[in-house]
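Participant: Here is a sequence together with a model predicted from it:
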Amino acid sequence: MIFSFAAGYDGHIIGSVFGVLFLAAFAALVHRHSHLRERIRLQDSLTAVIQSFLCRFDGRWKDFAADGADMMQKDCPQQSDLSVFGHASLYQYLSCARTLRGCRRLAAALTAVPPGRSKILARQQAVAELIKKPLLCLRLEARGRLLPEHHDTTELLEELETQPAGSSRIAGSRTIRFFPLIVLLSLILAGFGQLSWTAAGLLTAFQFLLAMAFHRRNQKILAPLASLTHELHQYEVLFREIEQADFSSTTLRALQQRLRDGGAGDCLHKLAALTDRVAMGRNLFFFVLANTLFLWDCHQAAAFSRWRESAAENLREWIDIWSEMEVLLSLAVVGHTRTVYTFPELRQGQPELTARRLSPLLIDEEKAVPNDADFTAGACIITGSNMSGKTTYLRALASSAVLAYAGAPVCAEFFALTPLHIFTSIQVNDDPARGISTFYAELLRIRQMVRFSRRKAPMLICIDEIFKGTNSADRITGAKEALRRLIRPWCITLVTTHDFELCDLHSPNDLPVTNCHFEEFYEDGKIRFDYRRKPGRCQTTNARYLLRMAGILSDEETDNLG
């Protein structure tokens, strides 16, 4: 191309013609190479998405880097008690979010505080449709995965919504529109001998000096596009994918229509193309040639200013729509990876929590043992041997409520509940730095429950081995007093314990206090568990057998204890 143009400069017109042809061929090859490279990246991303789903079947999902640990709130113990965030958590299993806004929105959705009924039902409707469209979910997640992890658009949105001074004057300047035409015409006339090369050269040099005069201002205007070429192309494709999808649910159609009304796909296409052109200007050879002949940077600054005036105000809304789609895709994971699932039924009236064949999401479906639940206002004292499944049962109930509030399906044949504020005391730790023992830490949890109960707001209270950090006499006395204050007409209170004395607890206000238990059985001299909830109090203990299993006691010593 260079030699052809040189020949044209020496007076061989055919050289100029071939120079143009070589330039066009080079541009086509670059475009083709970029297209193929993008297809390869998309295929790699699709493969990674499919692999992530396979990991959810064999337990490797616990190695996912995105576990939401940074989203955990210190004043919300339910998040650690129910494994909402952190290693082997609900967030780690579910998350398909790639952007920082999507991650935060998903974290906010996994809440122990019930949101409005309409919000839950709207998300349920959208998630249910996405579960029926697995290929669409794969494409969207694969495209989203091409964005940088925790991609944050906050700074970009703020820059785009702030129009730099002077940009409107550049956008409306006639100089940048007509002067390049004059320069090009002078070069053509010089090439055909109708004008001296000196005159054409002077005009060209003047135009380059003009470009340099505007250079600093242009760079300030174009600064938000400095490193966003790849990301903008991905957003463009994502918006077009959503715009063109065949949705039937009200929620997804509403999101889709908001993108269509603003022309999100077309606007992002223009911005992505503009960013490509700005990126080309970072090549020194192109920068000199394009600004010398076309006032390239001035044209891009003007185009960007016009785009800002027409579309920048909608970009924040479009980005938020994608972050909501990331949440919906994440919640749909339950339906894509489980054969038994249902959308919770939201009921009104007195506190209620009902489930049929409910199992925890975080336990492999083939290994999980399903259980039923049928709780109303009052208390249930849950007894049972060590390792029999009491704590897992509490977590399954409360974590399923968290999924229900997010709008996700739960792992059950049937699940219904009234909106309940979830309070837990399961994984209680001491804090030596603050001088707080395990017992006192649990007291603080119970105090929080008692104080909240005075609001008379519906509550689901899950307490595992109540007051386990103190001696048996104080534990029983303290537990009875605490439970009398937590057995209210607006509370479902579930308590596990090894103290059978609590099984005879009487309600101070005629609310039911029931008992259920988990137990072990023995086979070939070994302890076994069926992990099934049974009515009534437990009649067995297994501490001596667990001591033998741990190698602390011999068989003879175990028999003597018996």
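Facilitator: Yep, that arrived.
Participant: alpha carbons only for contacts and neighbour counts from here, please
Facilitator: OK.
Participant: Which residue ranges of the stretch 201-350 of the chain form helices?
Facilitator: Counting by DSSP state H, counting those that start in this stretch, the stretch 201-350 of the chain forms helices over residues 215-222, 229-244, 250-262, 264-280, 284-294, 296-331, 333-337, given from the N-terminal end onward.
Participant: Confirm that Y522 sits in a strand.
Facilitator: Yes. Y522 forms part of a strand when assessed by DSSP: H, G, I helix; E, B strand; the rest coil.
Participant: quick one: contacts for it?
Facilitator: Listed by C-alpha atoms under 8 Å, 6 or more residues apart in numbering, the contact set of Y522 reads R528.
Participant: Same check on the one 10 residues further on?
Facilitator: Contact analysis of R532 by C-alpha under 8 Å, 6+ apart lists V369, P370, N371, G389, F518, E519.
Participant: do that again at 10 Å, thanks
Facilitator: For R532, the set of contacting residues under the criterion of C-alpha atoms under 10 Å, 6 or more residues apart in numbering consists of V369, P370, N371, D372, S388, G389, K390, Y393, H517, F518, E519, E520.
Participant: Quick check: which helices or strands does whatever helix or strand L157 lives in pack against?
Facilitator: If you go by DSSP states H and E, L157 is part of helix 154-160. With contacts taken as 3 or more C-alpha pairs under 10 Å, 6 or more residues apart in numbering; DSSP states H and E, helix 154-160 sits against helix 215-222, helix 296-331.
Participant: for the lengthiest helix in the chain, packing partners?
Facilitator: When the chain is scanned for its longest helix (criterion: DSSP state H), the result is helix 13-58. Where contact means 3+ C-alpha pairs under 10 Å, 6+ apart, helix 13-58 is packed against helix 2-9, helix 90-94, helix 134-145, helix 333-337.
Participant: want to compare, so here's the second one:
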Amino acid sequence: MLEPEKQYEKRKAYYNRRLENLTQTINRLSNIRLVMFLAGSGLAVFFYWTHRTSLSISTVAITVITFVALVIWHQTLRQRQSYLRLLYEGYDQALKRLAGEWKSFLDSGEDFKDPAHPYSGDLDLFGLGSLFQWINTARTFRGREALKERLSESPVEIGEITERQEAIKEMARNLAWRQRFLADASMTKRTLSSPKGMIEWAKTFDATYLRLEVLILARALPLITILFLFLYFGTSRVSFWYPLTGCLIQTLILLLGKQRGKVLNAVYAYKESIKVYEKMLERFEKRSFQAQHLRSLKKGLRDREGKSASEQIRKLARLADLIANRSNAMFLVINILTLWDIQCMIALESWKERSGRSLNRWVDTIGELEALASLSIIHFDHQAWRYPELIAENPGIVAVKMGHPLLRESVCNDLSIEKQSGILLITGSNMSGKSTLLRTVGINLVLAYAGAPVYAQSFRCSLFQIYTCMRVSDNLGENISSFYAELLRIKQIVIASKTADKKIFFLLDEIFKGTNSQDRHAGAKVLIRQLSKAGSMGMVSTHDLELGELERESARKIRNYHFREYYQDDQIRFDYRLRTGISTTRNAMYLIKMAGIDVEGEGTL
């Protein structure tokens, strides 16, 4: 199989050629249409001036028919051009992602940032430079939400994650199908809004329009009125009062339903979303899948009569098209003669009665597929990464050559956190890699629980509730200092550690840094001991070397690891390699000197 970059480049070049050829065809068609219109108009005028009226009328008719046909053909080609452009842009975006240019992608998931979430902010899951911005290809509202949930919700059970892994593997193998599926979601001029209103609308139906007498009247009255109208114009036996009376009765019926217009206009408002859902569902239904999760999703795409979701959504899309011309002036006449609004309401309520309650499940299925497609990018682009082994017994994390997924040149380290030594104390100088290691472990756990591969040669873990306390800042609106905010986060972790049915994994970075060194040391020591006693697992980074005593005091239930720096050509260097034991080096004074502060020449005040 070709490398991801070569596949992307090959497909991008293919769609670029098709776009160029199609653009040339469209331009030629535009020229032909103009020439044909001018020639037809000229001929019609010429025949009219030469008193050949029949030829003039024929020429006008042929010109108009041909011109309309060319306009329709032109619009069809423009739609195909838009679709090809989306496919081209999809592969272009994939190449940018491989090249590390993904931070320029517009959708960073900024709206999903939540300061109260136990770990998403500290692990860069949402916002500029986030995991979401790196992999997200979802275009529908529910698709973005589904990916957000996969990245930020706690794992439920191993079997569910394993099924998702198989689905992601299969999605990754189907590159062309996946790109077309995502292009279908982008075939709209506007960003798809929340489907909540549409789903609530579909769940409730008005049974009045489905009553037999209403159906008979709605069908019979227009037929009778139109029949009287034909008889009035075709014969002299029928008075104009008959069709007029019919029209008056039907106008009165239309005026009685005040809420009808709101219902019909609501359907039209969802028109673009409905058509996008139809295309996406149809593409999914036509594809055969082997993964159990994907097959289960496919089985759910049937209504209670066994009809496919795409077929039912297509019916709704057609109804939306029928309602589209309600604002047209000519529609008033048609509406009165045919009771068009009533006919549409009958069709809509009938659709809602049969399929309305299934709409939520169908939209959720689309969202889940978009989330899986986004996660499958990791597997396709990084085929050397491995799927984690999820274990139910002997809780812990064992990783070999683990790196940070968002760093292009991440240094990989081995890591082992097991029951007999469940807490790692990481020491080291400034900028040596302590915080990055904590985030590396956390973000790889997030990927593991989402069903995606992780950046490691091998990775084994159990299911944990993740909690972090790394980036804490003031909240002026709530009048909360950074130190108090940190205490609130730590309180959250302590409470969770006391919950019997929870397995906690915590990541603490320089805790209690907002207070004096003596209190910081004492507080950190008490907290780490308490978390260890509760059976929680995690990692703590610190500059406080005295905390290294905890390894001996805890009989190695708490273990010491460190990073170190070295100096070369009068420059500070880091190898970012994790080593056992407590740190023995410091670099703060060197960094202060680099800032231009004369440390050696400091005098007394």
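Facilitator: Looks like it came in fine. Here the structure is a predicted model, which is why all the values come from computation and not from measurement.
Participant: Tell me which of the contacts of R532 of the first structure fall in strands.
Facilitator: Counting by DSSP state E, the part of the contacts of R532 of the first structure found in strands is N371, D372, H517, F518, E520.
Participant: The residue opposite L98 of the second structure in the first structure once aligned and A404 of the first structure, how far apart?
Facilitator: Using TM-score structural alignment as the criterion, the counterpart of L98 of the second structure in the first structure is F57. Relative to A404 of the first structure, F57 of the first structure is positioned 22 Å away (criterion: C-alpha to C-alpha, to the nearest Å).
Participant: okay, those two: which has more neighbours?
Facilitator: Comparing F57 of the first structure with A404 by other C-alpha atoms under 10 Å, the one with more neighbours is A404, at 28 against 14.
Participant: Next, the contact list for the more buried one, please.
Facilitator: Contact criterion C-alpha under 10 Å, 6+ apart gives 109-111, 114, 120-121, 124, 342-346, 398, 410, 415-417, 419 as the residues in contact with A404 of the first structure.
Participant: Could you check which residue of the second structure pairs with it?
Facilitator: Alignment of A404 of the first structure against the second structure is given by TM-score structural alignment, with A448 as its counterpart.
Participant: again, but for L394 of the first structure
Facilitator: Using TM-score structural alignment, L394 of the first structure pairs with L438 in the second structure.
Participant: tally of neighbours for that match?
Facilitator: Burial of L438 of the second structure, expressed as a neighbour count using other C-alpha under 10 Å, amounts to 24.
Participant: can you check Q571 of the second structure too?
Facilitator: As a burial measure, Q571 of the second structure scores 9 neighbours (other C-alpha under 10 Å).
Participant: And it, how close does it get to R579 of the second structure?
Facilitator: Noted for Q571 of the second structure: a distance of 22 Å to R579 of the second structure, by C-alpha to C-alpha.
Participant: if we can go back for a sec, name only those of the contacts of A404 of the first structure that count as buried.
Facilitator: In terms of neighbour count (16 or more other C-alpha atoms under 10 Å), the buried residues within the contacts of A404 of the first structure are 109-111, 114, 120-121, 124, 342-344, 346, 398, 410, 415-417, 419.
Participant: Restricted to strands, list the contacts of A404 of the first structure.
Facilitator: E345, L346, F415, A416, L417.
Participant: In TSV: those, plus distance to L189 of the first structure.
Facilitator: Compiled in TSV, these are given as follows (distance: C-alpha to C-alpha, whole Å):
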residue	distance to L189 of the first structure
E345	78
L346	78
F415	81
A416	81
L417	82
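Participant: hmm, which two among the residues you listed are most spread apart?
Facilitator: Maximum pairwise distance among these (C-alpha to C-alpha): 8.9 Å, between L346 and F415.
Participant: Spit out the residues that contact the two alike.
Facilitator: Common contact partners of L346 of the first structure and F415 (C-alpha under 10 Å, 6+ apart): L353, A404.
Participant: The second structure: which residue goes with D44 of the first structure?
Facilitator: Taking TM-score structural alignment for the superposition, D44 of the first structure sits opposite R85 in the second structure.
Participant: Its match: neighbour count?
Facilitator: By the criterion of other C-alpha under 10 Å, R85 of the second structure has 17 neighbours.
Participant: Then E478 of the second structure?
Facilitator: E478 of the second structure has 7 neighbouring residues, counting by other C-alpha under 10 Å.
Participant: Same check on A302 of the first structure?
Facilitator: Residues near A302 of the first structure, counting by other C-alpha under 10 Å, number 22.
Participant: The second structure: which residue goes with that one?
Facilitator: Checking with TM-score structural alignment, A302 of the first structure has I346 as its match.
Participant: most surrounded residue in the ones in strands among the contacts of R532 of the first structure?
Facilitator: Highest neighbour count within these: F518, with 26 neighbours (other C-alpha under 10 Å).
Participant: And it? What does it align with in the second structure?
Facilitator: Taking TM-score structural alignment as the alignment basis, one finds that F518 of the first structure is matched in the second structure by F563.
Participant: which residues touch its match?
Facilitator: When contacts are counted by C-alpha under 10 Å, 6+ apart, F563 of the second structure is found next to 426-434, 574-585.
Participant: same thing but 6 Å
Facilitator: Contact analysis of F563 of the second structure by C-alpha atoms under 6 Å, 6 or more residues apart in numbering lists G428, S432, L578.
Participant: Which residue in the first structure aligns with I592 of the second structure?
Facilitator: Under the alignment (TM-score structural alignment), I592 of the second structure maps onto L547.
Participant: what about its match, how many residues close to it?
Facilitator: By other C-alpha under 10 Å, the residues close to L547 of the first structure number 14.
Participant: now R177 of the first structure
Facilitator: Residues near R177 of the first structure, counting by other C-alpha under 10 Å: 15.
Participant: tell me, how many neighbours does the alignment partner in the second structure of L444 of the first structure end up with?
Facilitator: Taking TM-score structural alignment, the alignment pairs L444 of the first structure with L488 from the second structure. Counted with other C-alpha under 10 Å, residues neighbouring L488 of the second structure total 13.
Participant: Also D381 of the second structure?
Facilitator: Residues lying near D381 of the second structure (other C-alpha under 10 Å) number 17.
Participant: need the contact list for it.
Facilitator: Under the criterion of C-alpha under 6 Å, 6+ apart, the contact partners of D381 of the second structure comprise P4.
Participant: What's the match for it in the first structure?
Facilitator: Applying TM-score structural alignment, one finds that D381 of the second structure aligns to T337 in the first structure.
Participant: likewise R520 of the second structure?
Facilitator: Per TM-score structural alignment, the equivalent position to R520 of the second structure in the first structure is R475.
Participant: Could you find the closest non-adjacent residue to its match?
Facilitator: In space, and not counting its chain neighbours, R475 of the first structure is closest to F467: 5.4 Å by C-alpha to C-alpha, 6 or more residues apart in numbering.
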